[in-house]
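Q: Model the following, please.
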Amino acid sequence: MTVTLLFGSFIFFLILSVPIAIAIGLASILTIFVVQPISIECFTQTMIQGLNSFPLMAVPLFTFAGDIMGRGGISKRLLNVAAVFFGRWTGGLGVVSIVTCLFFAAISGTGSATVAAIGVIMIPAMLAKNYNKSFAGALVATAGTVGTIIPPSICMVIYAVSAGVSVTGMFTAGIGPGLLVGLALIIYSIIYSIKHGYKGDDRRYTFKEIVSIFIDAIPALLVPVIILGGIYGGLFTPTEAAAVACVYGIFVSVFIYKEVKISELPFIGFNACLLCAAVLVIIGISSGFGRILTITQVPITIANFILSITSNKILILLLINILLLLVGTFMETNAAIIILVPILLPVVTSLGMNPIQFGLVMVLNLAIGFITPPLGANLFMACQISDIKFDDLAKAIMPWIVVMIIVLLLVTFIPEITLTLPRILNIPV
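A: Below is the predicted model:
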């Protein structure tokens, strides 16, 4: 009765296009009044406790840091450096776009910000070299997904809080899958470029130009070094790293590159708060939602049901991946993590999967949702900045989705991809 009412009403509200945070809250309150699994006071207290988390402070801070660095000319400098190394390759502009997205992902922490910052420069550049318009948009949209995989990632922070695992462990474990995604995208881009005759940039850089480009890009290149080096070196926690990223981003964007004015900082901060407000509301309400699930033992019931279907570990993990891929196409990523972690984590841990490895599997699944029609956020962002029809982009994205799914399966069934680096660095996982 409780499960049917809770999830049935939640799905009903979603069908009515009720915002997801409100849908979760209404479904929870309706269940409380009808079945009374917990008191309304307990639900309210759990909501507040769900937001009373030090790691969650990283969410608005990384959002602010990513926004100011995107506006401050850092993406442009990263592109210049990537062009020196990869611009002359076959399909070089595509490779430059992917490599720059990898670097920028270590700054922004989000997928859509990466697409916007890199796509607004690289899509017109690819079109000028006669790249197919839909291919260019699909490439940048897909490369933008690494924003949720390469640390620091807001999605990883949300998962770590929900699953009770180390944020540092999640960040470290995300490097292997993130680089694997980047490598896979580069390989497909080169193969496609060879097939369609997309030549590299014929520009030859002089030694003086190369030195000038590197010197100009040093402040930008130091961003991931400072953030990730400080975390892994034990100088500060991931949350403190987010604050350091904000201070450094202001310093570089305002005083070094001078592409952001001091008068713009309040607006950027206000914008970051607006972006994070919805996420934090979802987290708070979902904490109460999760409390109802826990009291009524829904996660255990669902776990037992899944395990009763089959005892085959491979089949169960494939079914979970299919579920996450479907959820990622229509549900906001952070909400999906908060709702599904209490349900699915007991299942995978009973199969012997490390919680941090499952975190990367979940994040990667939901990242694929960013580029999966009909609601792929990265697709809409790519359409907005490039004037590409959504239908054309939806067709062009399909091979890229296949590439991402191949990487997903490797991460799911080869734990060493995720766990080797944390073990080398002696970071608990």
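
Q: use CA for all of it now, contacts and neighbours both
A: OK.

Q: Report the buried residues of the helix or strand where Ala116 lies.
A: Assignment of secondary structure by DSSP states H and E places Ala116 within helix 111-128. Buried positions in helix 111-128, judged by neighbour count with 16 or more other C-alpha atoms under 10 Å: 111-119, 121-124, 126-127.

Q: do stretch 374-381 as well
A: 375-381.

Q: which ones among the residues you listed are found in helices?
A: Using DSSP state H, the members of these that fall within helices are 377-381.

Q: my read: Val161 touches Pro55, true?
A: Yes. With contact defined as C-alpha atoms under 8 Å, Val161 counts as touching Pro55 (7.1 Å).

Q: Now for these two: what residues contact both?
A: Common neighbours of Val161 and Pro55 (criterion: C-alpha atoms under 8 Å, 6 or more residues apart in numbering): Val167.

Q: Second chain to compare with the first, below:
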Amino acid sequence: MTALLFASFLGLLLLGVPVAVALGGSSLLYVLAEGATPPLVVLHRMAAGVDSFPLLAVPFFIMSGSLMNSAGITERIYSFATALVGWLRGGLGHVNVVGSVIFAGMSGTAVADAGGLGTIEIKAMRDHGYPLPFAVGLTGASATIGPIIPPSLPMVIYGVMANASVGQLFAAGLIPGLLMAGTLMGAVAVTAHRRGFDRDAEFRWDRLRHAAARAFLPLMTPVLLVGGMTSGAFTPTEAAIAATAYALFLGAAVYRTLTWRSFLRVSMETIETTAVVLLIVAGASIFGWIVTTTRITDEVAGLVLSITSERWAVLLLVNVFLLLVGCFLETVAAITILVPVLLPLMAAIGVDPVHFGLIMVLNLMIGLVTPPVGMVLYILSRVSGLTFEQTTRACAPFLIPLFLCLALVTYWEGLVMWLPTLIYR
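A: Predicted structure coming up:
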């Protein structure tokens, strides 16, 4: 029966069936074949899977990032980043990374970063004479920072599936996210020295003050969100609503760059994306319920531990597995499917659920810039005009600093857990 469940799921995926339908269909087939459970349970479990307060954050985080892009707020962020670090050698490369760090504190998704801020970054770097593959590869790598630095849409999904504190997950992502930015800026500095890239702007205090003044209100978004959550003013779910309201206020009332037409377009895109995400969560809920009640998770844990019980080796195996999964499966689908399977194994070797959440999300973010299903690769290919294969090759060198960060996040628990322990425990 277990073989039937997984074989039917993989078979449906290979046939090109959407992930949500494959999850629900294979679960229904299992229930019908098993015979002891009423088929109506499938619908009940799917409905219960999306009946969760933290999931209310999903549409609002999606909408806040889209509003930032549509209202032209990303341009202000980019101008500030240019004034701040554009004077370094390989200046626009550093601007690319710093801009992604700032935008990460507003949108929580890598796709919004690549599609919105990435468009500005690639054009500016190309106009200043940077090789297009370098600009595209760096933009793809820096976009992965988005869901690591709070707020983060994948961490909301993980928190729901793992029954972990979303607030602690957000706090845990801050230091690793800044570490990712530091390693990518180090890679830019090395490349700039090796290829002879020059500075792209002079450092002038008056220019920095002017850019900071233009971007001051958008820059307050991360302060508003993180400060509100840590002070207890609102929950992580309510923070998503606050981010959307603030983005709407800036675009419609302050800068007056958000039109009714663009607002309607953003709203429809948000509805469409939210429906897809929640349908995957619903399908994964019944799939995960079957996996848990049939004790498949215990068998997986026992199988891995029979190979090795060394913590470092188990974490290495899980990382390799997640990197492979990230190459073929969309982030939300991977989280909802694998959390029920892998969490008991992590508990058996003493890994905190919050720590594992960062490990899983970072692995799957790297999957966004690896073929064949890397969503960021497709977006950058469309934005830059490069083929998918050229975009993949452009991103490949920047996987090295990302793998370095993954190793540190995996094996240096204090790096991840220090901040959530300080704030919440």
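
Q: what's the TM-score here?
A: Once superposed, the chains reach a TM-score of 0.98 (TM-score structural alignment, normalised by the length of structure 2), with 425 aligned residues with a C-alpha RMSD of 1.2 Å.

Q: what lines up against Leu324 of structure 2 once you look at structure 1?
A: Taking TM-score structural alignment, Leu324 of structure 2 has Leu326 as its aligned residue in structure 1.

Q: element containing that match, please.
A: helix 313-328.

Q: Val298 of structure 1 - how many residues pack around it?
A: By the criterion of other C-alpha atoms under 10 Å, Val298 of structure 1 has 17 neighbours.

Q: Which strands or helices does the helix or strand hosting Asp206 of structure 2 pack on?
A: In the assignment (DSSP H and E), Asp206 of structure 2 maps to helix 205-231. Under the contact criterion of 3 or more C-alpha pairs under 8 Å, 6 or more residues apart in numbering; DSSP states H and E, helix 205-231 of structure 2 touches helix 73-85, helix 91-107, helix 236-249.

Q: from those helices, which stretch is densest packed?
A: Burial of these is given as mean neighbour count (mean count of other C-alpha atoms under 10 Å); helix 91-107 ranks first at a mean of 29.

Q: what's the mean deviation for that one versus structure 1?
A: Aligned to structure 1 and superposed, helix 91-107 of structure 2 gives a mean residue distance of 0.6 Å (mean C-alpha distance after the TM-score superposition for structure 1).

Q: what stretch of structure 2 does stretch 358-372 of structure 1 fall on?
A: Counting by TM-score structural alignment, stretch 358-372 of structure 1 corresponds to residues 356-370.

Q: let me redo that: stretch 266-283 of structure 1
A: Taking TM-score structural alignment, stretch 266-283 of structure 1 hits residues 264-281 over in structure 2.

Q: residues in contact with that stretch?
A: Taking C-alpha under 8 Å, 6+ apart as the rule, stretch 264-281 of structure 2 contacts 19-20, 23, 49-50, 58-59, 62-63, 66-67, 70, 332-333, 336.

Q: what's the closest of those residues to Glu202 of structure 2?
A: Within these, the smallest distance to Glu202 of structure 2 is 29.6 Å, found for Ser70 (C-alpha to C-alpha).

Q: Alignment lookup: that closest one to structure 1.
A: Using TM-score structural alignment, Ser70 of structure 2 pairs with Arg71 in structure 1.

Q: Endpoints of stretch 250-258 of structure 1, how far apart?
A: 10 Å (C-alpha to C-alpha, to the nearest Å).
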